[in-house]
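Trainee: Turn this into a structure:
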Amino acid sequence: MFQKMVFLALASVYASCALAQQPAPQSQLAQQSQLAQPRPAFKQFEVATIKPVDPGLKAPRFIVMQGVNRFVEKDYTVKLLIAAAYDLNPKAISGGPEWMDSDHYDILAKTPGEVRPSHDEQMEMLRSLLTDRFGLAFHREPRVFSIYELTVAKDGPKLKKSAEAPDSPPGLISVVYPQHITLPARNATMGDFVSLLQRAVLDRPVVDKTGLAGRFDFDLTWAPDETQFGGEVPVAPSDAQAPPLFRAVQDQLGLKLIATKGPVEAIVVDKVERPTAN
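Mentor: I've put the predicted structure just below:
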């Protein structure tokens, strides 16, 4: 029973983490109400509380919108916040003090208006918060990294065009089970998929080389290893029935992850401070 509870908790953690701010389902009336509301300019949070947390507690880590205007972030380091805000793999972020990768923070913030902000709008407000409350300053440099390129496999893609409205938010939710991970993706672009892979799953930057436009629905199931999810997901046993990630991507999606080296526009932190008092 304890093991089952652990994995249920992990499922909840990584549904939120990999989802990266996807909205919860809404009724048709709620959606219509939101459409009727004027859309504010989402430049910064109306108010935000930042609290340091004990990294030894190993709390669930996620960023999610709860309701229309409640932004919640749990147990992120500043480096991981920068990676989320600027859509980068953490390895593409360098410089700054050592605590940037060891101090953990919770953020609770209120977004303006009565319309749920999109993922991009949430990240714009998070970027403002990093500047205003953490004093973040950085510059960008092109650097060569070990990367993965996502390409189309020899026999072509096995992706279904999404039936969702083009302006519906994408859904990519990684759910952890004892021997495998499932990723049901809905209304997702290849850019959405690559963003998820490099921010939450893989240990290096990922570059989209598929040339595939549009939005797709697909399901991906694989057995995780120690390099994925920052080492925080239990490694699948050797007799797991699900395939490893790279084979699953090829067999189930008709795509291919190729390990290579290539340029990435990296962030070099020039200045960052522990957050100002609430």
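Trainee: contacts, neighbours, all on C-alpha from now
Mentor: Noted.
Trainee: Walking through the stretch 1-150 of the chain, point out its strands one by one.
Mentor: Along the stretch 1-150 of the chain, counting by DSSP state E, counting those that start in this stretch, strands occupy 47-53, 62-66, 70-77, 93-95, 104-110, 137-152.
Trainee: Just after the longest one, pick out the following helix or strand.
Mentor: It refers to strand 137-152. Reading on from strand 137-152 to the C-terminus, the next helix or strand found by DSSP states H and E is strand 160-161.
Trainee: List the contacts of the helix or strand just after that following strand.
Mentor: Note on strand 160-161: by DSSP H and E, the next helix or strand toward the C-terminus is strand 171-172. Applying CA atoms under 8 Å, 6 or more residues apart in numbering, the set of residues contacting strand 171-172 from outside is 18-19, 22, 183-188, 193, 196.
Trainee: and this one, so I can compare the two:
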Amino acid sequence: MTYRTLRVSGRTKMSVLLLLASAAPQLGLAQTLSPLAFSVASVRPNQAGNAGGEGSERETITLTPANLTMRNVSLRSAIRWAYDLRDSQISGPGWLESQRYDISANTPGQTAQAEVRLMLQNLLADRFKLSVRRETKDLSVYAMTVKRSGKLTIASGGANSVLPNGGAIEFHNYSMAELAERLGSRPFRLDRPVVDKTGLEGVFDFSVKFADNASDLKHTLEGMEQGSADGAPSMITILQEQLGLAFKVAKAPVSSLTVEHAEKVPTGN
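Mentor: Predicted coordinates:
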């Protein structure tokens, strides 16, 4: 085999060095991109909530295109929203529930909710020195099965969507796996994770009625969420009767989060 030596002129060497030098900052930038962060954020203890008394546990979380506002929230609630989990999936010290805070944060322009959640994770790590560990545990879940067939309609096409219609909420192009995931958030908020055991393939169109008209819908849902809707059927009952689904308590491996460290007093704004 014959080996040949490639001679490089001084000018060529200089060109290569300049090219590498100009590329180095870009390579470094790609490796050290800053984590997602709010443009401005304020985190303060809520003195009224920490003092106890009537309404001391009432929390509000509001997300707009430009701002995330949390009033009188526990750190557990903030963690739950940031990581999109349920209470049963979070473990840690008891004070995570008792201490109350106000969080107000501005997003840099139009920001997707998934990115806002990541921003809040980073904010909690910064201000509360929050350290968490993700793991899988066998937790109590609802196994969702079919109780009565014929309640779900095969999807007629179109986009995956959730829209209010009068006193009902309509779901289009939804799979049973997507519904199981949705049941942990509004308007359902079931108290434990749901695992799809229906065996139903494909996507469906269905509607869940909560009130007689649009004006009563918001009031009814808020009352059910707060447990103050007198005479209202439980969410499980609504799903059983209207969608023909059944829910049985079982054990299943579920992604969970353990708080390893957090400080009660957030760092200054």
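Trainee: Kindly provide the TM-score of these chains.
Mentor: Once the chains are overlaid, their TM-score stands at 0.65 when taken by TM-score structural alignment, normalised by the length of the second structure; 214 aligned residues with a CA RMSD of 3.4 Å.
Trainee: Next step: the contacts of strand 171-172 of the first structure restricted to helices.
Mentor: When DSSP state H is applied, the contacts of strand 171-172 of the first structure are split such that 18-19, 193, 196 fall in helices.
Trainee: In a markdown table: the contacts of strand 171-172 of the first structure, plus distance to residue 244 of the first structure.
Mentor: Below are those laid out as a markdown table (distance: CA to CA, whole Å):
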| residue | distance to residue 244 of the first structure |
| --- | --- |
| 18 | 18 |
| 19 | 21 |
| 22 | 26 |
| 183 | 13 |
| 184 | 17 |
| 185 | 18 |
| 186 | 22 |
| 187 | 24 |
| 188 | 22 |
| 193 | 17 |
| 196 | 17 |
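Trainee: one step back: can you lay out the strands of the stretch 1-150 of the first structure as a markdown table showing distance to residue 159 of the first structure and mean neighbour count?
Mentor: Output for these, formatted as a markdown table (distance: least, CA to CA, whole Å; neighbours: other CA atoms under 10 Å):
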| stretch | distance to residue 159 of the first structure | mean neighbour count |
| --- | --- | --- |
| strand 47-53 | 40 | 15 |
| strand 62-66 | 27 | 21 |
| strand 70-77 | 32 | 21 |
| strand 93-95 | 32 | 16 |
| strand 104-110 | 37 | 18 |
| strand 137-152 | 11 | 17 |
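Trainee: I'd like the distance between the spatially most central residue of the second structure and residue 204 of the second structure.
Mentor: Using CA atoms, centre = their mean, the residue of the second structure that lies closest to the mean C-alpha position is residue 84, 2.5 Å off. With distances taken as CA to CA, to the nearest Å, residue 84 of the second structure is found 25 Å from residue 204 of the second structure.
Trainee: And for residue 251 of the second structure?
Mentor: Counting by CA to CA, the gap from residue 251 of the second structure to residue 204 of the second structure is 27 Å.
Trainee: If you count surrounding residues, which of those two has more?
Mentor: residue 204 (20 against 14; other CA atoms under 10 Å).
Trainee: if I pick that one, what's in contact with it?
Mentor: Contacts for residue 204 of the second structure (CA under 8 Å, 6+ apart) come out as 152-156, 171-175.
Trainee: Over to stretch 228-237 of the second structure now: how far is its first residue from its last?
Mentor: With CA to CA as the measure, stretch 228-237 of the second structure spans 16 Å from end to end.
Trainee: Stretch 145-160 of the second structure now?
Mentor: Across stretch 145-160 of the second structure, the terminal residues are separated by 22 Å (CA to CA).
Trainee: And stretch 238-253 of the second structure, by the same measure?
Mentor: From start residue to end residue, stretch 238-253 of the second structure stretches across 26 Å - CA to CA.
Trainee: how far is it from where the chain is centred?
Mentor: Averaging C-alpha coordinates over stretch 238-253 of the second structure and over its chain gives two centres that are 22 Å apart (CA atoms, centre = their mean, to the nearest Å).
Trainee: same check, this time on stretch 74-82 of the second structure
Mentor: A distance of 10 Å separates the centroid of the chain from that of stretch 74-82 of the second structure, by CA atoms, centre = their mean.
Trainee: before we move on, back to that, of the contacts of residue 204 of the second structure, just say which sits nearest to residue 49 of the second structure.
Mentor: Minimum distance to residue 49 of the second structure across these is 37.2 Å, recorded for residue 171 (CA to CA).
Trainee: just to revisit the earlier point, which ones are touching the residue nearest to the centre of the second structure?
Mentor: By CA under 8 Å, 6+ apart, residue 84 of the second structure lies in contact with residue 117.
Trainee: That one pairs with which position in the first structure?
Mentor: Per TM-score structural alignment, the equivalent position to residue 84 of the second structure in the first structure is residue 87.
Trainee: what's near enough to touch residue 116 of the second structure?
Mentor: 82, 107.
Trainee: And it, what's its match in the first structure?
Mentor: The criterion is TM-score structural alignment: under it, residue 116 of the second structure has residue 122 as its aligned partner in the first structure.
Trainee: And residue 22 of the second structure, by the same measure?
Mentor: Counting by TM-score structural alignment, residue 22 of the second structure has no partner.
Trainee: What is the burial count for residue 22 of the second structure?
Mentor: A total of 11 residues lie near residue 22 of the second structure under the criterion other CA under 10 Å.
Trainee: Could you tell me whether it really is in a helix?
Mentor: Yes: note on residue 22 of the second structure: a helix contains this position according to DSSP: H, G, I helix; E, B strand; the rest coil.
Trainee: what about it, distance to residue 13 of the second structure?
Mentor: Look at residue 22 of the second structure and residue 13 of the second structure: by CA to CA, they are 14 Å apart.
Trainee: same deal with residue 229 of the second structure?
Mentor: Applying CA to CA, the value for residue 229 of the second structure to residue 13 of the second structure is 78 Å.
Trainee: Of these two, give the one with the bigger neighbour count.
Mentor: residue 229 (15 against 11).
Trainee: residues in contact with the more buried one?
Mentor: With contacts taken as CA under 8 Å, 6+ apart, residue 229 of the second structure has the following neighbours: 220, 223.
Trainee: what does residue 272 of the first structure align to in the second structure?
Mentor: For residue 272 of the first structure, the residue aligned by TM-score structural alignment is residue 262.
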